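Enquirer: could you look at this predicted model? Sequence included:
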Amino acid sequence: MTYETDLAVAERAGRLWPCPCGADNPPAYDTCHDCQRPSWTCASCGTVNSQALSHCQQCDNTVASDAIGDGEEGFEMTWEEFVSLQIGPRRVGGRYGDAGSAYEVLAIDRGPRPGWPSWHITVRDDDGHVRETCTGWNPQHDRVLAQ
């Protein structure tokens, strides 16, 4: 495929990432097509970010997906990085959902706390039920409805 084809496909899918130089790039590109500035993909929400900022433009996470590593050892994260990955782009007052349900985030307790769960999010489901959850964000499954 060519850059123009990749760009058109990404534009139709709404998956372009903007570079500070002004160029738009397909998500599969790890550098800007125009200025060759490197990019990184957020491990928490999957957003492609330009290297100009150290925080994800979508969820404020700082961990790149390729930093998590592969194999048996992987990447050793700090507590803050782990919780940031688990919470993902969720913010208090935002609405989020998955294939069959939606919820509003009422509070986020980042912990750490003794015992389980060591962190949790308080949510209100569409039926008004308030509950606590420690289910991590899955960028392939979960979606942002309103921030």
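Expert: Perfect, I can see it now. Numbering: from 1, shown residues only.
Enquirer: going by C-alpha atoms from here, please, whenever you check contacts or count neighbours.
Expert: OK.
Enquirer: where does Leu145 land in three-state SS?
Expert: The three-state label given to Leu145 by DSSP: H, G, I helix; E, B strand; the rest coil is strand.
Enquirer: what residues are up against it?
Expert: By Cα atoms under 8 Å, 6 or more residues apart in numbering, the contact set of Leu145 is 94-97.
Enquirer: Pro26 now?
Expert: 6-7, 10-11, 15-17.
Enquirer: the residue nearest in space to the middle of the chain in helix, strand or coil?
Expert: Centroid-nearest residue in the chain, with Cα atoms, centre = their mean: Cys45, separated by 1.3 Å. Three-state assignment for Cys45 (three-state DSSP): coil.
Enquirer: take the contacts of Pro26 and keep only those in helices.
Expert: Taking DSSP state H as the definition of helices, the contacts of Pro26 contribute 6-7, 10-11.
Enquirer: ok, second structure coming up, stack it against the first:
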Amino acid sequence: MTYETDLATAKRVRRAWGCPCGEDNPPHYDACHACQRPSWTCASCGTVHSTAWSRCEECDNAMPAELLGDREEGFEMTWQEHIALKVGPRRIGGRYDYGDPGSEYEVLAIDRGPRPLGTWPSWQITVRGRDGQVREHCTGWDPRKDRIVTQTHLDKDVVER
């Protein structure tokens, strides 16, 4: 493989990351091909960014996946890290979908827990579907299929219970 073919493949699947120097890079490159600025991968949505950015431009998360360790080998996460991965880029007032037509929903509340030991679910999200029905669930964000329809940038994204 060459840089050109790697980049063409990354652009085809919309996974190339742009560097402030103006170059695009394949997601598996750990530094910009042109200026050698290192990159980081967002722990919530998996988007790759240059280290020049301190927050993910896709989901507004600030936690690099590299800080969490290697998922394949296993690692210890704090409660906050675990919930950040489960909630993903969802914010109160934002609209998202599961990747299927008609699956759009609006987030009404996010209860990050934790709840008393043995209580299930340990965290939950309250949503309103296109049918107007309000549901509570603890389905984690899946960056491979879930999608942001409209994002909100509210400072407070947690409803205390």
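Expert: Sure, I can see it. Because the structure is predicted, anything quoted here is derived from the model rather than measured.
Enquirer: TM-score for these two?
Expert: Overlay of the two chains. TM-score (TM-score structural alignment, normalised by the length of the first structure): 0.85; 145 aligned residues with a Cα RMSD of 2.0 Å.
Enquirer: just the buried members of the contacts of Pro26 of the first structure?
Expert: The neighbour count (16 or more other Cα atoms under 10 Å) marks 6-7, 10, 15-17 as buried among the contacts of Pro26 of the first structure.
Enquirer: out of those residues, flag the one nearest to Ala23 of the first structure.
Expert: For those, the minimum distance to Ala23 of the first structure (Cα to Cα) is 8.6 Å, reached by Trp17.
Enquirer: distance check, the closest one against Val83 of the first structure.
Expert: 25 Å (Cα to Cα, to the nearest Å).
Enquirer: over to Thr47 of the first structure?
Expert: Thr47 of the first structure sits at a distance of 18 Å from Val83 of the first structure (criterion: Cα to Cα).
Enquirer: please apply the same query to Ile68 of the first structure.
Expert: Distance, Ile68 of the first structure to Val83 of the first structure, using Cα to Cα: 14 Å.
Enquirer: same thing with Gly14 of the first structure?
Expert: Per Cα to Cα, Gly14 of the first structure is found 28 Å from Val83 of the first structure.
Enquirer: how close does whichever strand in the first structure runs longest sit to the second structure?
Expert: Identified as the longest strand of the first structure according to DSSP state E is strand 102-109. When the second structure is superposed, strand 102-109 of the first structure averages 1.3 Å from its matched positions, counting by mean Cα distance after the TM-score superposition for the first structure.
Enquirer: what's that strand aligned against in the second structure?
Expert: Mapped onto the second structure using TM-score structural alignment, strand 102-109 of the first structure spans residues 104-111.
Enquirer: can you give me the strands in the second structure?
Expert: In the second structure, the strands defined using DSSP E lie at 17-18, 24-25, 39-41, 48-50, 95-97, 105-111, 124-129, 134-137, 147-150.
Enquirer: quick one: closest of these to Ala65 of the second structure.
Expert: strand 39-41 (5.5 Å).
Enquirer: what about the closest one, how far off from the first structure?
Expert: Superposed on the first structure, strand 39-41 of the second structure shows a mean distance of 1.6 Å to its aligned residues (mean Cα distance after the TM-score superposition for the first structure).
Enquirer: tell me the helices and strands packed up against that strand.
Expert: Counting contacts by 3 or more Cα pairs under 8 Å, 6 or more residues apart in numbering; DSSP states H and E, strand 39-41 of the second structure is packed against strand 48-50.
Enquirer: got a list of contacts for the strand it packs on?
Expert: Residues contacting strand 48-50 of the second structure (Cα under 8 Å, 6+ apart): 16-20, 27, 31-32, 37-42, 56.
Enquirer: chain center to it: distance?
Expert: In terms of Cα atoms, centre = their mean, to the nearest Å, the centre of strand 48-50 of the second structure is found 13 Å from the chain centre.
Enquirer: where in the first structure does it fall?
Expert: Using TM-score structural alignment, strand 48-50 of the second structure pairs with 48-50 in the first structure.
Enquirer: now do stretch 84-92 of the second structure
Expert: Going by TM-score structural alignment: stretch 84-92 of the second structure matches residues 84-92.
Enquirer: Val149 of the second structure maps to what in the first structure?
Expert: Taking TM-score structural alignment, the alignment pairs Val149 of the second structure with Leu145 from the first structure.
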